[in-house]
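Engineer: Quick one, structure for this:
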Amino acid sequence: MTDFAPRIVVTQDDFDLGAEAEALEAGPDTGAVVTFTGRVRNVADGLHHMEIEHYPGMTERALTEIAEQAAARWPLSGITVIHRYGALRPGARIMMVATASRHRDAAFEAASFLMDYLKSRAPFWKKEVTGAGADWVDAKDSDEDALARWSDTGT
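Structural biologist: Down below sits the predicted model:
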C-alpha cells in the first residue's frame, strides 16, 4: 500500500504543467519525476477542434483504479493524472500523466503503463471536427498492443 493518494483531475480547464510537476517533486523520497503531456494534433482535413466527452464519476473512478494499480506495481511517491474534456482546439493540452519515485526506472515504467491505459481503456470519447464533418476517434491496434505488454510481463 502507498502512503499517498493519486491526484486525479478531470476538467474543462487548462492546467499548469510546472506547478503540477513541482508538487510531485516536493516529496522527501522523490529522486525522479516523469511527466507526459498530450496535445491536440491537427489532422489532414484541417481540424477545427476535438470534442472529448466522459461520464462524470465513472471516469474519475476508472482513472483512480488504474493509478492505484500503478502504485501497487512500482515504488512510487506520487501520481498525477489530469485529463480535459470539452471542445479543444489544435495545440491545446488534453492531458498530463506524472509519476514520482525514488529512482527513474519506476517513474518511467509507471508513466508508460498509465499512458498505455489512457490511450486504449480510459472512458473518454473523442470526436474530430473538421471542415469536412465530424468523426469519432477509435483506439488504434498499436494502442491495444502497447497495453497488452503489461499483462505479458507481470511487472
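Engineer: alpha carbons only for contacts and neighbour counts from here, please
Structural biologist: OK.
Engineer: which residue ranges form the strands in the protein?
Structural biologist: Assigned by DSSP state E, the strands in the chain fall at 7-11, 32-39, 47-54, 76-84, 86-88, 93-101, 124-130, 133-137.
Engineer: now what about the fifth one, what contacts it?
Structural biologist: When you say that, I think you mean strand 86-88. For strand 86-88, the external contacting residues (C-alpha atoms under 8 Å, 6 or more residues apart in numbering) are 12, 40, 49-53, 94.
Engineer: what sits against the closest residue to Lys119 other than its chain neighbours?
Structural biologist: Spatial nearest neighbour of Lys119, chain neighbours left out: Asp143 (6.2 Å); criterion: C-alpha to C-alpha, 6 or more residues apart in numbering. Applying C-alpha under 8 Å, 6+ apart to Asp143 gives the contacts 116, 119-120.
Engineer: next one: Leu76
Structural biologist: Contacts of Leu76 by C-alpha under 8 Å, 6+ apart are 2, 99-102, 106-107.
Engineer: of the residues you listed, closest to Thr130?
Structural biologist: Among these, Thr99 lies closest to Thr130 (C-alpha to C-alpha), at 34.3 Å.
Engineer: what about the closest one, neighbour count?
Structural biologist: When neighbours are counted by other C-alpha atoms under 10 Å, Thr99 registers 32.
Engineer: next up, for comparison:
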Amino acid sequence: MMQDRIVVQQPDFDVPAEYARIATDNSDGAIVTFVGKVRDFNDGSAVTDLTLEHYPGMTEAVLQQITAQARERWPLNFVTIIHRVGTMTLGEQIVFIGVSSAHRKAAFAACEFLIDFLKTKAPFWKLEGVGADKRWVDARDADEQAAQAWEQGS
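Structural biologist: Here you go, the predicted structure:
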C-alpha cells in the first residue's frame, strides 16, 4: 500500500497527526520523520523571521520527482513531504518529511535523501529577516555537496 502525500501550504502542520497517517501499516518496521524549523541565526547573523516563496505547480512536481527517485532506491511504503510557504517566525516548523519502510536503514536513508534533494532541487526561495533588513539566502555549499554525494552513489 504505497502512498505519497506531497503538500505545499501556508498553515502549520501537526506532527503527531502526520506521524499517525504513516504509521498505519503493520508491515512497516521503521518510521523516520524529520522536522525543519526556523532558527535564530544563519551565517553568523541573527535571524528574526523567514519568508519562503515558491513556484506553484513546479514545486510540487519537483517534490514528486524526488519522491519517485527515493522509491527507486529504497523499498518505501508511505512518503509524506509537507513544506510551508509564507512568513514564519523563530521556532516555527517549515518542513515535515515522513517515511515508512519495512527496515530502518531504508527509512533513514530515504528521509535524509529527501531533505538533501529538497534543499537543493525544489524551487523555494528564502528571504531572511535580519533585524530591520531582509536578505535572500542562497543554497549552502554543504547542501549541494550532500546532494552530489547521493548522485555519486554514496
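Engineer: Put together a markdown table for the strands of the first structure, with distance to Thr64 of the first structure on each row.
Structural biologist: A markdown table is the format used below for those (distance: least, C-alpha to C-alpha, whole Å):
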| stretch | distance to Thr64 of the first structure |
| --- | --- |
| strand 7-11 | 7 |
| strand 32-39 | 17 |
| strand 47-54 | 15 |
| strand 76-84 | 9 |
| strand 86-88 | 21 |
| strand 93-101 | 12 |
| strand 124-130 | 14 |
| strand 133-137 | 24 |
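Engineer: between those, which one is nearest to Thr155 of the first structure?
Structural biologist: In terms of C-alpha to C-alpha, the element of these nearest to Thr155 of the first structure is strand 76-84, at 13.9 Å.
Engineer: what's the distance between the residue positioned nearest the centre of the first structure and Phe124 of the first structure?
Structural biologist: By C-alpha atoms, centre = their mean, the first structure has its centre lying nearest to Val97, at 4.5 Å. Applying C-alpha to C-alpha, to the nearest Å, one obtains 15 Å for the distance of Val97 of the first structure from Phe124 of the first structure.
Engineer: quick one: what's aligned to Phe4 of the first structure in the second structure?
Structural biologist: Matched by TM-score structural alignment, Phe4 of the first structure corresponds to Met2 in the second structure.
Engineer: circling back to that earlier point, out of everything not next to it in sequence, what's closest to the residue nearest to the centre of the first structure?
Structural biologist: Spatially, and ignoring its direct neighbours in sequence, Val97 of the first structure is nearest to Val81 (4.7 Å; C-alpha to C-alpha, 6+ apart).
Engineer: Counterpart of that neighbour over in the second structure?
Structural biologist: Using TM-score structural alignment as the criterion, Val81 of the first structure maps onto Ile81 of the second structure.
Engineer: One more: Thr99 of the first structure?
Structural biologist: That one, Thr99 of the first structure, aligns with Val99 by TM-score structural alignment.
Engineer: I'd say its match and Pro75 touch.
Structural biologist: No: if you go by C-alpha atoms under 8 Å, Val99 of the second structure and Pro75 don't touch, sitting 10.4 Å apart.
Engineer: how much space is there between the most far-flung residue of the second structure relative to its centre and Val47 of the second structure?
Structural biologist: Ranked by distance from the centre of the second structure (C-alpha atoms, centre = their mean), the top residue is Ala132, with 28.2 Å. Separation of Ala132 of the second structure from Val47 of the second structure (C-alpha to C-alpha) stands at 10 Å.
Engineer: Kindly report the same for Val62 of the second structure.
Structural biologist: Separation of Val62 of the second structure from Val47 of the second structure (C-alpha to C-alpha) stands at 28 Å.
Engineer: More neighbours: which of the two?
Structural biologist: Val47 (20 against 16).
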